[in-house]
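Asker: Requesting a structural model of the entry that follows:
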Amino acid sequence: MEYYGLLGFGCEPFSNSPDPNFFYGAEGHLSCLHRLEIALRLRRGLNIVLGEVGLGKTTVCRQLLRSLHADAAVETHLLLDPSCQSQHELLCRLHELLCDQPPEAGASSWDIKEAIKHSLLTKAEDEILVALFIDEGQKLSAESLELLRELLNFETNTAKLLQIVIFAQPEFQDLLEQMKNVKDRINECIIISPLNLAETKKLVMHRMSCASIGGPTRAPRFSSGAFRELHRQSKGHPRQIITLCHKIMLGLIMQDRQSVSARLVKSCARSQGTSPHTLFKFCAGACAAALVVVSLFLPSVQKYTLPYAERMHAALAEHLTSKADTPPVTAPISTQAKESSDSALPMHPAENLLHDGLGTVQVPAGASLSKIMAGVYGRYTEDDLEKLLVANESLRSPSDLSPGQTVCFPPPQAYPSQKLPHRIWLEYARTGTLQSAYESLRTLGPEFRILVHSSRELGCCFSLVKRRAFLDIHNAENALHAPHGRTQRIAPLGLIDSGTRGMLFYGGLHFPATLHEQAEPNSDLTDASI
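Answerer: Okay, the predicted model is just below:
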C-alpha cells in the first residue's frame, strides 16, 4: 500500500518529479510562459531563463513543451545536459536532434552545419517552427555558446530559422558578460523569483486538491501559522516547499492527524538531513509507542487497532526504503490481521507490481532510443525521456546509445482500469519480461506496441497489441473471430479490455493520452484496425 492512501490521496501529492498535471501557475511562472511563447511564435531567436536551484525552471520548460506539443506546426527538441568535451561533439548532438539522424561518419563541422541549415530551411518552407530547449545551461562552455550563436545566424529575410531557449542558473550571466556578441542577440532574459506567502499556500492547496480522492475537503488542513512557517523554512523555493511538504505528510501519518501546525513544520524542517532509515525507525517507534498507550488507557477509541498499526507500519516501510540499497522492511502480518485490515481500509483491486522498474532492454543494432521508447510506452515524449536518462547514468543524451547496451526502464506510472478511457485491444503475444516482449515487437513491426498490465489472477504481463484499439467490444470480437488471411502474419490470441475490474495498466506519463490518439475511429475491419 502506498503511504498517501492513508491520507485520502489517490496519488503522491508532493512528488519531486516535474509532473505537468500538478503544475501551479504562480504569477512569475505564468508571465515567463507567456513571454516565451510570444517570443517563439514571433521567431525572435535566443531567449534566456535564469533562476536559482529549485525555483521551477524545469517545470516551466516542461509546461511550455507540453503546450507546444499540441501544435502540429511546432517542432520541439530538448537537450537535457549540454556539457560536451568539444564544440564538435555538441554539433553532432544537435545534428541528431534537428535532422532526426546522426551525422555521417567523418563529416566535418562545416558539413554538419550545412546539413542543419538545409534541414531548417526545408522546415521553414513548410511553415514549421523549430524550437530547441536547453536545460542546465550553466554547463555550456564558451565555445558551445559560440556554436549556438552561429546557428542563430541561419535566418530568412523575416525570421530566425532556429529558436533557442536556455534555462540556466544565475552564474550563466558571468559567461554572457564575457561574450558580448551573444548577449546582444538575447531577445528575452527572464529571471524567475521565489514564491511569496500567498503563492506558497496556493501551490500546496493546488497539489493536494489534484491528488485528493475526495477533492479539497478531504485533504489535510494547514493552519495559517503552518503556511507562514513553511514559507519561512523554504524561502519560497518550490522544490523546497514540495520536499518539506512530503515530510509533513509522513509526519501526519506518524501522529495520525489531519491538521498541520507550525510546530510540525518546524520539526520536519529540522529532519531534512535525516536518513530514510533513521527517520523510519523514529516513525515506527513513535507509532508503536503511541498505539500501546492508546490501547492501554483509551480502549474506547476503536479505530487504533493492531491491523491498522501494522498496515501503517508496512506503508511507511515500503515508501521510506523504496530507494535504499537494502530490501524494504515490512511488519509481519498474520492472515487474520491482513483480512481485517483489508476490510477496514480498501486497497486497489490490483497491486502495483513494478515498483522496482519496468525492466531492461538490450539495444539492437540500428535502433534509436526514441523508437525503443515508442514501442514500450506507446509514444516518445520528453518527459519520459528525462526519467529514463535519470535511471541510466551512462546515458547523458539519446545520442550516447550504442548496440549491445542495456537500457533500464524506470518504474512506470500505474493506471487503474476505472481511470482510463474504455479501449479494447487484440492481443497477439504475451511474455513475462520487457526484454522478451521487445524482441517479439521487433519481429511484428511498427504497427504494434507493448501493453503492460497486471491483475491478481495473472500477475504482471507484457502483451503485444496493435497500436489501434477498438472503442466497441462487438467490433473487437468480430475482428478476433475474423478469418486469418494470408497477409496477416499472426492471428490474435484474445482481447484485453481496459474496463476489466481489478486490472492495472502501466505506461509513461502520457499513457492515457496515447489511448485517445490510438483509438480506431470506425468499425471497419481494415488491417489498420486489427
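
Asker: Only C-alpha atoms from now on, for both contacts and neighbour counts.
Answerer: Noted.

Asker: Okay, now stretch 167-185: how far is its last residue from its first?
Answerer: End-to-end distance for stretch 167-185, by Cα to Cα, to the nearest Å: 16 Å.

Asker: which other residues reach that stretch?
Answerer: For stretch 167-185, the external contacting residues (Cα atoms under 8 Å, 6 or more residues apart in numbering) are 45-46, 48-53, 57-58, 61, 133-138, 142, 145-146, 149.

Asker: Distance from it to the middle of the chain?
Answerer: In terms of Cα atoms, centre = their mean, to the nearest Å, the centre of stretch 167-185 is set 30 Å apart from its chain centre.

Asker: same check, this time on stretch 226-238
Answerer: Taking mean C-alpha positions (Cα atoms, centre = their mean), stretch 226-238 and its chain are 25 Å apart.

Asker: Now that stretch: buried residues?
Answerer: For stretch 226-238, burial by neighbour count (16 or more other Cα atoms under 10 Å) applies to 226-231, 233-238.

Asker: Same question for stretch 84-102.
Answerer: 84, 87-88, 90-99.

Asker: same check, this time on stretch 126-139
Answerer: So stretch 126-139, judged by 16+ other Cα under 10 Å, has buried residues 128-139.

Asker: Please provide the structure for the following sequence as well, for comparison with the first:
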Amino acid sequence: MDYYNILNFKKEPFSNSPEPEFLFQLPQQTSCLQKLELAVRLRRGINVVIGDIGTGKTTLCRKLIQNFSSISKDSAEIETHLLLDPAFNSVIEFLQTVAMMLGIKDLNNSESEWHLKEKIKNYLFDKGVDERRIVVLIIDEGQKIPENCLEILREFLNYETNNFKLLQIIIFAQKEFQTILKKRPNLFDRVNLLYRLQPLNFKQMRAMIDYRLSIARDNEITPSLFSFWGLIAIYIATGGYPRKVVILCHQIVLTMIIREKNKAGWFLVGSCINDMMTPSFRKLKWALTGVFIFVLVGLSIGTVMLHRQEAVEQKQLLVNSIMPVVSKVKQETPVSLSAGVKNIQKGNTQNVKMPEYLGNLTMTKRRTLWWTAYNIYGEVRPEIINALSIANPHIKNKNIIVEGEKISLPSIPAHIEPITDGDIIVAVESGKDLEIVYNIFQENSFRQKMPAVVFFSFWNKKDGINFAIVIDKCFKDIRAAQEVIGKLPPLAADKTKILSQWDANTVFFNRRKLQR
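Answerer: Next comes the predicted model:
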C-alpha cells in the first residue's frame, strides 16, 4: 500500500532501502564521508568503516558512491566499483569477480591466480598512471570476506607507484571484522582509516526522523507525526539504531492510518512494538513499561509542586496589568483580548454572530487540503473533512488540489479549549486576514528562525475573528514569556504581542493544546 500518498508524502519516508537522499548527515556521518573522500583523493590505500547491524553502513556506502559520481570535472576522475557480497568460495573466484568488475577483457575460466593478478595490476597501472584516474573498490558486508581473499587485498596494496597506491579499497563491515583484522597484523597495519559508527542519541534520532519526513514532503512545512513521548518510546525501543528506527516508524505510520490518528504518542508506539515483537524488539517491551511507570511517578510529584507554584503566580497575575512587550504595534492589529492591553470600542455586541467562514486560502504548489486543515483546525477528523467538502463543492478530488484554486475554511469551533484560564501566550504575528497570516506561517524562512509555532484562530463578540502565529507554549507569568521573546530575532521580537485574560465567550478553532 502506498501509504505515503495517503499522508500526502511525495515518496516513502521510512523505506528500508538504502536511499542516499534520506541519509541525515550528522557530525559522525559527515566526518566519515569527508575522511573517506580525502583518503581516496590522496590515494592512501585501504580504509575500513565498522558499525553494528543497523547503524547505517550501507546507506553511507551508497552516499559515498553518489558523492564520487558528482565530483567536479577539474579534479581527477574517480572510478568506483561496488562489491555487495564478498563471500567467495575460492581466491580464483574472487579475482575473476574483481577483474570482471573492472572491465578487464579476454578473461577465461582456465586462467591461473598469477595471470589474473597480473591483468588486474596492468589495468590499475594504465588507469592510475597513464589515464590519471582513481580506481576505488568498495566492499559492503566486509565481515564475510574469507581469510585467503583478505590476503589478496593485502597484495593489491602492493600495486603502487613511488607516490600513491593504484587501488583504493573501502570496506564497510560489522564489528567482528575488527577482530579479524587484528589477527592479520600485516594487513591491519596498512589500514589508513578505521572509523567506528555509533548509534544515534535521542536528539540525533529526532532530527533524523524530522529530516526524513521533510525530504518525503519535498521540504513542505508540516506538523510532526510524533509527539515528544512517542519519540521517547521510539528511542527506548530502538536504542538509536537507524535501521530499527526506520522499521518501527514505518509500522507506526501504518497503524496511524488504520486507526485514523494524526499523531503517534507513547501508547500508540507501544502497541506497535507489541505487534512487531521481533527478537530485536521483544526484550524492550518491559523496558518501556518500566520507564513509563518511572515517568508517571515523576509527573505526579512534579504536578503537586507545579500546582503550588501556579497558585503563587496566579495571585501575582491578578495584581499586575498586562501590557504589550513591544510598543511598536499597528493600531488595526489585535494585541490581546484583555482591556488592559488594548482599548476596545464599546458598543452593543449582544447581536453579533460568529461568521460562517474563517476566510479563504489560495492553494499553492506545495499545499494540500489535508495539511492545511490540520494547521487550521489542529486535527483532520471525518467531520472536519465533510464540512470542508460542503463548503467547497467545486473540489471533486480532495487528494488533488489545483494550484491557484481557492478554498473556503468554515468556522468549526473546537470541542476542547487549547488554553486554560489564566494562560499567557506569545503571538509572533497576528492579523484579521486569514490568507496574509497563514502565508507568513507557511514561509520556510520565517519558520526556520522561530521556535515551534502554531496557527491560532479565535473569535469573540468584541473583537471578531483574529488570526495569530503563536509560540507552542503556554506561560504562567509575564517574566517567562518575556524571556522567550528576548531570544527571538530582533525583527520578530518587535512584532510580538502577549495574549491573555481571555473573554469567557471566546471561541477557538484550533483543537491542538499548546505545550506547558
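
Asker: Quick TM-score on the pair, please.
Answerer: Superposed pair, TM-score by TM-score structural alignment, normalised by the length of structure 2: 0.53. Supporting alignment: 290 aligned residues with a Cα RMSD of 2.5 Å.

Asker: follow-up on the earlier one: let's see which of the contacts of stretch 167-185 of structure 1 end up in helices.
Answerer: In helices, judged by DSSP state H, the following of those are found: 57-58, 61, 142, 145-146, 149.

Asker: In a markdown table: these, plus distance to A39 of structure 1.
Answerer: A markdown table is the format used below for those (distance: Cα to Cα, whole Å):
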| residue | distance to A39 of structure 1 |
| --- | --- |
| K57 | 17 |
| T58 | 18 |
| C61 | 14 |
| A142 | 24 |
| L145 | 20 |
| E146 | 21 |
| R149 | 17 |
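
Asker: Just the buried ones from those?
Answerer: By 16+ other Cα under 10 Å, those give 57-58, 61, 145-146, 149 as buried.

Asker: Closest one of the residues you listed to V361 of structure 1?
Answerer: Distance to V361 of structure 1, by Cα to Cα, is smallest for T58 among those, at 27.8 Å.

Asker: quick one: the strands in the stretch 151-300 of structure 2?
Answerer: Using DSSP state E, counting those that start in this stretch, the strands of the stretch 151-300 of structure 2 run over 167-173, 191-197.

Asker: still on that earlier bit, can you add distance to K387 of structure 1 and secondary structure and give the buried residues of stretch 84-102 of structure 1 back as CSV?
Answerer: Converted to CSV, these look like this (distance: Cα to Cα, whole Å; DSSP: H, G, I helix; E, B strand; the rest coil):
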residue, distance to K387 of structure 1, secondary structure
C84, 21, coil
Q87, 26, helix
H88, 27, helix
L90, 22, helix
L91, 24, helix
C92, 23, helix
R93, 19, helix
L94, 21, helix
H95, 23, helix
E96, 20, helix
L97, 18, helix
L98, 22, helix
C99, 24, helix
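
Asker: Please name the nearest non-neighbouring residue to F154 of structure 1.
Answerer: Nearest non-adjacent residue to F154 of structure 1, counting by Cα to Cα, 6 or more residues apart in numbering: L161, 5.7 Å away.

Asker: give me the number of residues near the one you found?
Answerer: 25 (other Cα atoms under 10 Å).

Asker: for R44 of structure 1, same thing?
Answerer: 22.

Asker: on that earlier part again, most tightly surrounded among the strands of the stretch 151-300 of structure 2?
Answerer: Ranked by mean neighbour count, those are led by strand 167-173 with a mean of 24 (mean count of other Cα atoms under 10 Å).

Asker: what's the average distance of that one to structure 1?
Answerer: For strand 167-173 of structure 2, the mean distance to aligned residues of structure 1 following superposition is 0.4 Å (mean Cα distance after the TM-score superposition for structure 1).

Asker: In structure 1, which residues correspond to that strand?
Answerer: Matched against structure 1 by TM-score structural alignment, strand 167-173 of structure 2 falls on residues 162-168.
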